[in-house]
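> show me how the following folds:
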Amino acid sequence: MDIQNMQAFVSVAELRSLTEAAQKLNHLQSNMTAKIKKLETYYGTALFYRKPRGMELTPAGEILYAQYKQILLLWQDTEMKMRPQEEKLRVGTMQSIVAGETTRALTKVYEMYPQVSVTLKTGTTTEMEQFILDGELDIAFVTGYPTNPYIHYQKICREELVLVGKGIHEGSDLQQVLQGASIIILSDSCLYLTHLEKMYQDMQLTHSEVVEVGIFDTMVEFALMGMGITLMSKKLARQFKVASYLPVPPVFGYMDTYLISRPNHKMTAIEHKFIEINNTI
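As a prediction, this is how the structure comes out:
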């Protein structure tokens, strides 16, 4: 088995599409199909169910995916260790985090290591996890919960959450703030939306439309203009000089931040320094 066949299989399994996997790996779709058929012939069993909505792993495919994933992670780690490496920092973060301490930490790292090559990607927790698994990033900051067995999660901190919107203050009635309000979020896959939806469900309340803005600064501005409400950490609310906000009840009021990496990734001196600076800001 060669690495390219493994990469092809894993990409099809994760994307559930031959077309998207071919685009990701810069292959012709016919080549991807041939690679999958070659694997199925080699193992003497079907690895995918071909369905109208996409490719779905068979039980045998699930076993092979777990094995190939571990092999590819080890291969990526070996490549990193064996090839001469330039001074680099490949880090990812969510937009809500990059708006604060991450940007300042990167500035300080540049001052200490002027020759460092920096790659910074932003996105959702799911996107950051995929960047790590694909070897496009080495470390990333995410919020939420440890869910992927192929990723190492290190808890960094627990953030207190607050609701922000026009006229909202510490004495506001939570049910009145939530009922019928429009929700402003960064993206429809944002964990803060999932968190808010759980609040609405548990409190048996309903909200109006969900407004996706994509830019953190804009999200805050829209909320303060009265276009809806948004959820964020108290730390970020203070960084953006939000004058008043409503703390969320303890049962809903916290979200953990994690540093993630591949399990076999060995932290470099630059990464250690970046994390150290980031944690002290």
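> C-alpha from now on. contacts and neighbour counts both.
Will do.
> buried set for whichever strand or helix holds Thr107?
Assessed by DSSP states H and E, Thr107 sits inside helix 103-112. Neighbour counts over helix 103-112 (16 or more other Cα atoms under 10 Å) mark 105-106, 108-109 as buried.
> show me where the stretch 51-200 of the chain has its helices.
Secondary structure of the stretch 51-200 of the chain (DSSP state H, counting those that start in this stretch): helices at 59-82, 95-97, 103-112, 125-133, 174-178, 191-202.
> okay if I get the ones you listed as JSON lines plus distance to Asp256?
Formatted as JSON lines, the helices of the stretch 51-200 of the chain follow (distance: least, Cα to Cα, whole Å):
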{"stretch": "helix 59-82", "distance to Asp256": "26"}
{"stretch": "helix 95-97", "distance to Asp256": "12"}
{"stretch": "helix 103-112", "distance to Asp256": "20"}
{"stretch": "helix 125-133", "distance to Asp256": "12"}
{"stretch": "helix 174-178", "distance to Asp256": "22"}
{"stretch": "helix 191-202", "distance to Asp256": "11"}
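> which of those helices sits closest to Met219?
helix 95-97 (10.1 Å; Cα to Cα).
> need the residues that contact the closest one.
Identification of contacts with helix 95-97 by Cα atoms under 8 Å, 6 or more residues apart in numbering yields 122-124, 141, 215-216, 232, 236.
> buried subset of those residues, written for ChimeraX?
Of these, the buried ones go into a single ChimeraX selection, burial set by 16+ other Cα under 10 Å:
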select :122,123,124,141,216,232,236
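> circling back to that earlier point, which strands or helices does the helix holding Thr107 pack on?
Contact here means 3 or more Cα pairs under 8 Å, 6 or more residues apart in numbering; DSSP states H and E; on that basis helix 103-112 packs against helix 269-280.
> the structure of the following sequence is requested for comparison with the preceding one:
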Amino acid sequence: MDVSDLKVFEAVARLGSMNRAALELNTVQSNVTAKIRNLELELGVQLFQRQARGVQLTPAGRRLLPFSPKLSKLLSDAKTAALDDGSPNGELEIGTLETTAALRLPTVLANFARTYPLVRLVVTTGTTCSLVSDVLGCRLDSAFVAGPIGHPDLLHTPVFREELVLVAPRSLRSLEDLGFLQNLQTIVFRIGCSYRLRLDTFLASRGFLVTQPLEFGSVDAILGCIAAGVGISLLPKGVVASAWRDGRVSIHELAPEDAIVETELIRRRDTYVSSAMSAFLNCLTSERFPTLQAAE
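Next comes the predicted model:
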């Protein structure tokens, strides 16, 4: 059993398909099938029940699954530690919210890439829910998410504070006018976005019944739909400032308990802090964010 075996096993278990796992791992299905078969022979148990449409974990597979990302990460950390001479290098995988990537990170990432050219920085966007899952599953080294995050396996560091505002078509003059909107439509990121949950809670507290939301994967797409009069959203004020100044949308401030959200940097407690990760943390600190002391 080695790192590649465990990586293939985890992908098949998560995706429920040898073929989909092969696509994600950029290999052919026969290689994935052979890896799983060899792993089953080595362990002496069947890990997957083959079905007409994909595969399903056996009881033995379910017992192995929680160890797979931890073992893979431990072996990867061991290799990284052995090769880590203090000069930042190798690969660093960072996750982030779409809004954080647009508003807060361009300067940080540019400075980091310029200062540490030997580090291959990979940035992935997602929702808070998906990013937490990817950090816990050791698929990301760290991620920027909307707090508070209180998982016992994670270190969480408040990095900066956002003020959320209700973003609406120009015709909406105040929050009191929401009741006059016909077929109130929300325009949001996919399920797992904390801003989406806050918007749902805010509207429910005011007695609004919202139809099926429209889901998009980018800030620009959401703002474009709002500008066209399709619906409303809840986004950081800094992200929508340009569209508001251009007169494309209207923004409406909320009470602090609805508006203020802390963006946190999360990472696993039990992983090796490489020179590349240390350099990234130092780069954040140099951008005049709050002191990055990991919260317990």
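> adding distance to Asp173 of structure 1, write the buried residues of helix 103-112 of structure 1 out as CSV.
Shown next, in CSV, are the buried residues of helix 103-112 of structure 1 (distance: Cα to Cα, whole Å):
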residue, distance to Asp173 of structure 1
Ala105, 37
Leu106, 40
Lys108, 42
Val109, 44
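> and which of these is nearest Met199 of structure 1?
Ala105 (33.3 Å).
> mind checking what that closest one lines up with in structure 2?
Aligning on TM-score structural alignment places Ala105 of structure 1 opposite Val108 in structure 2.
> by residue count, tell me the biggest strand in structure 1.
Ranked by residue count, the top strand of structure 1 under DSSP state E comes out as strand 152-164.
> which residues touch that one?
For strand 152-164 of structure 1, contacts defined as Cα under 8 Å, 6+ apart pick out 146, 220, 223-224, 229-235, 237, 242, 244-248, 253-263, 279.
> just give me the mean distance for that strand relative to structure 2.
On superposition with structure 2, the mean distance recorded for strand 152-164 of structure 1 (mean Cα distance after the TM-score superposition for structure 1) is 3.0 Å.
> what residues sit buried inside that strand?
For strand 152-164 of structure 1, burial by neighbour count (16+ other Cα under 10 Å) applies to 152-153, 155-156, 159-164.
> now do it: distance to the chain's middle.
Its chain's C-alpha centre lies 14 Å from the corresponding centre of strand 152-164 of structure 1 when counted by Cα atoms, centre = their mean, to the nearest Å.
> what do you get for stretch 136-147 of structure 1?
Stretch 136-147 of structure 1 sits 6 Å away from the centroid of its parent chain (Cα atoms, centre = their mean).
> now do stretch 87-107 of structure 1
In terms of Cα atoms, centre = their mean, the centre of stretch 87-107 of structure 1 is set 13 Å apart from its chain centre.
> do the same with stretch 90-107 of structure 2
The answer for stretch 90-107 of structure 2 is 10 Å, by Cα atoms, centre = their mean.
> specify the residue positioned farthest from the middle of structure 1.
In structure 1, the residue that sits farthest from the middle, by Cα atoms, centre = their mean, is Gly44; the gap is 36.4 Å.
> so what's it up against?
Neighbours of Gly44 of structure 1 in contact, by Cα under 8 Å, 6+ apart: none.
> what sits against the aligned partner of Leu25 of structure 2 in structure 1?
Here Leu25 of structure 2 is matched to Leu25 in structure 1, going by TM-score structural alignment. By Cα under 8 Å, 6+ apart, Leu25 of structure 1 lies in contact with Ala8.
> if I look at Leu25 of structure 1, how far off is Leu47 of structure 1?
Leu25 of structure 1 sits 20 Å away from Leu47 of structure 1, going by Cα to Cα, to the nearest Å.
> got it, and Gly144 of structure 1?
Applying Cα to Cα, the value for Gly144 of structure 1 to Leu47 of structure 1 is 32 Å.
> quick check, central residue of structure 1?
Closest to where the C-alpha atoms of structure 1 average out (Cα atoms, centre = their mean) is Thr125, at 1.7 Å.
> neighbour count winner among Gly144 and Leu47 of structure 1?
Per other Cα atoms under 10 Å, whichever of Gly144 of structure 1 and Leu47 has more neighbours is Leu47, with 25 against 16.
> wait, the more buried one touches Thr58, no?
Yes. If you go by Cα atoms under 8 Å, Leu47 of structure 1 and Thr58 touch, sitting 5.3 Å apart.
> so how far is Cys193 of structure 2 from Ser205 of structure 2?
Applying Cα to Cα to Ser205 of structure 2 and Cys193 of structure 2 gives a distance of 19 Å.
> contact partners for the match of Ala105 of structure 1?
Shown in contact with Val108 of structure 2 (Cα under 8 Å, 6+ apart): 283-284, 287.
> go again with 10 Å.
Neighbouring residues of Val108 of structure 2 by Cα atoms under 10 Å, 6 or more residues apart in numbering: 101, 114, 280, 283-287.
> now do Gly167 of structure 1
Residues in contact with Gly167 of structure 1 (Cα under 10 Å, 6+ apart) are 177, 223-226, 244-246.
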